[in-house]
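In: Give me the fold of what follows.
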Amino acid sequence: MGRVLNRLSSLAYLARPLALAFVGIVLLSLGAAYFLIAAYREVPLPPVFYFLTLQFLEARWIRGLILLIAGGGVLLVGMWQLSGVVVIPLHASASGEDELVVGYRQAAVSPRITALSGGAGILILANLGRYAQQLMCVTPLQDPVEYYYRAASLFNFENVIYVVPTPERVQVDVQLNDQTHHNVKHVPHDEQLAAQHVADMRLTDSQGQAINVAVTRQTIDSLRDADAIILGPGSLFESIIPNLLITEIRETIAQSKAQTIYICNLMTEPGLTTGFSVADHVRQIIRFGGFAPDYVLVNAQRIEPEIRQLYETANQMPVYLNPEEYEETIVSATDRRVTHDVVVEGSIVIEADLASSVIQSVASLEHPGAVRAVRVLRHDPEKLTSAIMGILRRS
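Out: From the prediction side, this is the model:
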């Protein structure tokens, strides 16, 4: 009942014009009735009027009651449909009586979203909580969950819950293409490994032995009940794929009917994804996760030369979509526009402006102990939220 009253309350600003319109309709109906009575008494009418005027019913009060019920029903339907608009008074106008009427459509239920992202990526996605019924963030395997709880209390995120994937202490061991083994957290910081990339990986204990990892029930429930599962933003091999190496997580995602969305990295990672294209990133998810994401979001923003040069000195390059990797193009038509989507490795790739440059303090190589401000590229929370919600609406 409250939902009905809330919707009908949108007609508050139209109460007076609706009342006047109703009175006008009544007067028009009375005028039409007089003409019909005169015609009925003085002019021979076609047989169809016998049924239209319900003359086959002897009691006239029954005829009137039926017409009143039918008219009232039609009026209620019209009022209900009219309540599907927002009426905004334009108080800034000279008369103060102008109104703007805007049609709207709102989803009956907000989506349930589960995200497997990197540390900073989870905080970026927290903006989605405003539009989701529930946003479950599965933390990276090697990150302490206390960090996220402190961040949540600091920023007061809405509808965001952080979930630990496993109660065990786990390490992520990667084998690079030079056949050496390393803890994945150490690779990006070793300049001698910058030209390498990951060839294989596994989960190990503190002794370096491969292990089968137990998963928390809350993680499985969040993946099973999700309407959308988001991978990223975050390091492909450090944050996203390690969770996919857990058998139960991998199988739950494979059985889920949720839309899967992978947010591709803005830049390659030295020693991990050196030389990788968008398709290479997707292939690794297929290889280790056993599925191709339904959608892949790729940043299409032009990177300024100053920022690009900064990343090149750190052995990082932008991750772009290679036209040679296109498998097919899908033309999707909606009630608002026609989109041309590119399919790569079985995933629909959507290019959009997803990033913004921000000022960040970094250590100076020339003067140890000193810091300098530089512009770096980061996923923009608002742009990313808009792109994700756009995918969920079209799906």
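
In: use CA for all of it now, contacts and neighbours both
Out: OK.

In: how about the helices of the stretch 201-350 of the chain, start to end?
Out: 217-224, 241-244, 247-255, 278-289, 305-313 (DSSP state H, counting those that start in this stretch).

In: With mean neighbour count and distance to residue 201 added, can I get those helices in JSON lines?
Out: JSON lines is the format used below for the helices of the stretch 201-350 of the chain (neighbours: other Cα atoms under 10 Å; distance: least, Cα to Cα, whole Å):
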{"stretch": "helix 217-224", "mean neighbour count": "18", "distance to residue 201": "22"}
{"stretch": "helix 241-244", "mean neighbour count": "24", "distance to residue 201": "8"}
{"stretch": "helix 247-255", "mean neighbour count": "16", "distance to residue 201": "14"}
{"stretch": "helix 278-289", "mean neighbour count": "19", "distance to residue 201": "9"}
{"stretch": "helix 305-313", "mean neighbour count": "13", "distance to residue 201": "26"}
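
In: Make CSV from those helices and add distance to residue 155 to it.
Out: Shown next, in CSV, are the helices of the stretch 201-350 of the chain (distance: least, Cα to Cα, whole Å):
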stretch, distance to residue 155
helix 217-224, 23
helix 241-244, 26
helix 247-255, 29
helix 278-289, 31
helix 305-313, 28
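
In: what's the closest of those to residue 352?
Out: Counting by Cα to Cα, residue 352 lies closest to helix 278-289 out of the helices of the stretch 201-350 of the chain; the figure is 13.7 Å.

In: what packs against the closest one?
Out: Applying 3 or more Cα pairs under 8 Å, 6 or more residues apart in numbering; DSSP states H and E, one finds that helix 278-289 contacts helix 241-244.

In: If we use 10 Å, what do you get?
Out: strand 198-204, helix 241-244, helix 247-255, strand 259-263, strand 295-299, strand 338-344, strand 347-352 (3 or more Cα pairs under 10 Å, 6 or more residues apart in numbering; DSSP states H and E).

In: Throw these into a markdown table and include distance to residue 50, thanks.
Out: Listed next are the helices and strands packed on helix 278-289 as a markdown table, based on distance: least, Cα to Cα, whole Å:
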| stretch | distance to residue 50 |
| --- | --- |
| strand 198-204 | 84 |
| helix 241-244 | 74 |
| helix 247-255 | 62 |
| strand 259-263 | 58 |
| strand 295-299 | 62 |
| strand 338-344 | 52 |
| strand 347-352 | 62 |
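
In: Please provide the structure for the following sequence as well, for comparison with the first:
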Amino acid sequence: MTWLDLAADDPFGVHNLPYGAFDPGDGSRRLGARIGGQVLDLAALERVGLVEAHSTLQATTLNPFLALGRPYWTAVRDRLTELLTDPAFRDRIQPLLLPLAEVTPQLPFEVGDYVDFYSSLTHATNLGRLFRPGAEPLLPNWRHLPIGYHGRAGTVVVSGTDIVRPSGQRKPPDADAPTFGPSRCLDIEAEVGFVVGAASSLGRPLTTKDFHEYVFGVVLVNDWSARDLQAWEYQPLGPFLGKSFATSVSAWVVPLDALASARVPAPQQSPLVLPYLADERIGYDIRIEVVWDGTVVSRPPFSGLYWTPAQQLAHLTANGASVRPGDLYASGTVSGRERDQVGSFIELTWGGAEPVTLADGRTRTFVEDGDTVTLTATAPGPDGTVVGFGEVVGRILPAVS
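Out: Have a look, this model is predicted:
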């Protein structure tokens, strides 16, 4: 029990303690841990000797701390828990707490590499039916390996960053030739992202058993997608300009240790996977909510993901590719079996054929200029608590003319 005045059901209680970066109002960047509606200044905490992390908490991003590895992640988390639960530390800690409303969240880590997977069976089936009508929805390789693509790390942005509508080539099926202009089918993808901490060696693949030692924590991801650009360009090499213009992530990285109570059995796989992908079939009960201009339109369940985060990490490095602190890999769109559980608007409106009516009476097929999309999520915590992930907010600005 913390000595802070927090509600028992606060999703950012001492059982969570997600890490992030923030601007306290003077243009600088500091590292912090969120507790309730406040941010604990980790740089100041280390300067006064209340925590030891080899000065990595003095950095402006989490990357140096991530590089320390699992023993330090656990030790610092245990120490923060002690400082926030033992009343003996109250007078020394309180001056280091800043109101969340008075700081500006920053991108919490420098993204080294970004990989996006395609791991929801329902989502892959839905898009197969939309993109390849009349054909088998799943391509022959889908059940044998986690499909993914290498994204653009430089356009990963923190929640709250406005998104400029992308332009590119698009060619409707009934057109004779492509045209260039702003995307007319701008979409979202509700995903869960995994932040790599420890580095691996080039040429040494990781196994599914390495997941807990190499992955530090979890963020929410909105992988913005220009579906008309994507449909024209994606064959034969896959996503490119339809994806690379922006990917939004939440400001707070929830430590993997905070999600121990959210572990659930993952769906069984058929056919059996190759030995390097065999795992314990452990997923996470993360419940996402998608809000479109103030209207809840979907609640995708992450627990049903076909390919687990451990399998994704193993496949990502199976060819000997290395990972480094700050690498990010995302689950791909999370979609459940029901229409109100899908994680993209192309599924929600079935390619635009079935518009959604918002609470104020407006109808939508894809995201329009001025629209705001917000993703939030929670997971079960210990002893009946709830773990919060914060939010991913993005507002669409018109294309640059």
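
In: TM-score for the pair, please.
Out: After superposition, the two chains reach a TM-score (TM-score structural alignment, normalised by the length of structure 1) of 0.26; 168 aligned residues with a Cα RMSD of 6.9 Å.

In: Identify whichever of the helices of the stretch 201-350 of structure 1 lies nearest to residue 174 of structure 1.
Out: helix 241-244 (10.2 Å).

In: Which residue, other than its chain neighbours, is closest to residue 330 of structure 1?
Out: Nearest non-adjacent residue to residue 330 of structure 1, counting by Cα to Cα, 6 or more residues apart in numbering: residue 341, 5.0 Å away.

In: residues touching that neighbour, list them.
Out: Counting by Cα atoms under 10 Å, 6 or more residues apart in numbering, residue 341 of structure 1 makes contact with 295, 328, 329, 330, 331, 332, 347, 348, 349, 350, 351.

In: same thing with residue 376 of structure 1?
Out: 306, 307, 308, 310, 311, 356, 357, 358, 359, 360, 361.

In: ok, of those residues, which one's closest to residue 222 of structure 1?
Out: residue 356 (30.4 Å).

In: next SSE after the one helix or strand the closest one maps to?
Out: Following DSSP states H and E, one finds residue 356 of structure 1 within strand 355-363. As assigned by DSSP H and E, the chain's next helix or strand after strand 355-363 of structure 1 is strand 371-379.

In: for the helix or strand following that next one, packing partners?
Out: Following the chain from strand 371-379 of structure 1 toward its C-terminal end, the next helix or strand by DSSP H and E is helix 381-394. Contacts defined by 3+ Cα pairs under 10 Å, 6+ apart place helix 381-394 of structure 1 against helix 119-125, strand 228-231, strand 259-263, strand 295-299, strand 347-352, strand 355-363.

In: Need those in TSV (columns: mean neighbour count).
Out: Formatted as TSV, these follow (neighbours: other Cα atoms under 10 Å):
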stretch	mean neighbour count
helix 119-125	21
strand 228-231	24
strand 259-263	24
strand 295-299	23
strand 347-352	20
strand 355-363	14
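
In: Can you say which of the ones you listed is nearest to residue 252 of structure 1?
Out: Closest approach to residue 252 of structure 1 among those is made by strand 228-231 (11.1 Å; Cα to Cα).

In: I'd like to check the angle between the helix or strand hosting residue 113 of structure 1 and strand 259-263, please.
Out: In the assignment (DSSP H and E), residue 113 of structure 1 maps to strand 112-116. Computed by axes from the mean of the first three to the mean of the last three Cα atoms, to 10 degrees, the angle separating strand 112-116 of structure 1 from strand 259-263 equals 40 degrees.

In: Tell me which of the helices of the stretch 201-350 of structure 1 sits nearest to residue 202 of structure 1.
Out: Per Cα to Cα, nearest to residue 202 of structure 1 of the helices of the stretch 201-350 of structure 1: helix 241-244, 7.8 Å.

In: Switch the helices and strands packed on helix 381-394 of structure 1 over to TSV; also include distance to residue 278 of structure 1.
Out: Converted to TSV, these look like this (distance: least, Cα to Cα, whole Å):
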stretch	distance to residue 278 of structure 1
helix 119-125	18
strand 228-231	14
strand 259-263	10
strand 295-299	8
strand 347-352	9
strand 355-363	16
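
In: which one of the ones you listed lies closest to residue 283 of structure 1?
Out: So among these, strand 347-352 is nearest, using Cα to Cα, at 10.2 Å.

In: Which other helices and strands does the closest one contact?
Out: Against strand 347-352 of structure 1 (3+ Cα pairs under 10 Å, 6+ apart) you get strand 259-263, helix 278-289, strand 295-299, strand 328-333, strand 338-344, helix 381-394.

In: quick one, which of those is nearest to residue 73 of structure 1?
Out: Closest among those, using Cα to Cα: helix 381-394, at 32.9 Å.

In: for that closest one, which positions count as buried?
Out: Buried residues in helix 381-394 of structure 1, counting neighbours by 16 or more other Cα atoms under 10 Å, are found at 381, 384, 385, 387, 388, 391.

In: how long is stretch 284-298 of structure 1 end to end?
Out: Chord length of stretch 284-298 of structure 1, first to last residue, is 16 Å (Cα to Cα, to the nearest Å).

In: Please read the previous query as pertaining to stretch 339-359 of structure 1.
Out: So stretch 339-359 of structure 1: terminal residues 34 Å apart, Cα to Cα.

In: leaving aside the residues next to it on the chain, what's closest to residue 170 of structure 2?
Out: Nearest to residue 170 of structure 2 is residue 229, by Cα to Cα, 6+ apart, at 5.0 Å.

In: ok so, going back, got a markdown table for the buried residues of helix 381-394 of structure 1, with distance to residue 8 of structure 1 too?
Out: Below are those laid out as a markdown table (distance: Cα to Cα, whole Å):
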| residue | distance to residue 8 of structure 1 |
| --- | --- |
| 381 | 35 |
| 384 | 34 |
| 385 | 30 |
| 387 | 32 |
| 388 | 31 |
| 391 | 30 |
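
In: ok, of those residues, which one's closest to residue 69 of structure 1?
Out: residue 391 (44.3 Å).

In: how much space is there between that closest one and residue 362 of structure 1?
Out: 35 Å.

In: ditto for residue 313 of structure 1
Out: For residue 313 of structure 1 relative to residue 362 of structure 1 (Cα to Cα), the value is 14 Å.

In: Likewise for residue 136 of structure 1?
Out: 32 Å.

In: Same check on residue 255 of structure 1?
Out: 44 Å.

In: Residue 8 of structure 1 now?
Out: Residue 8 of structure 1 is 56 Å from residue 362 of structure 1, by Cα to Cα.

In: Residue 65 of structure 1 too?
Out: Distance from residue 65 of structure 1 to residue 362 of structure 1, by Cα to Cα: 81 Å.
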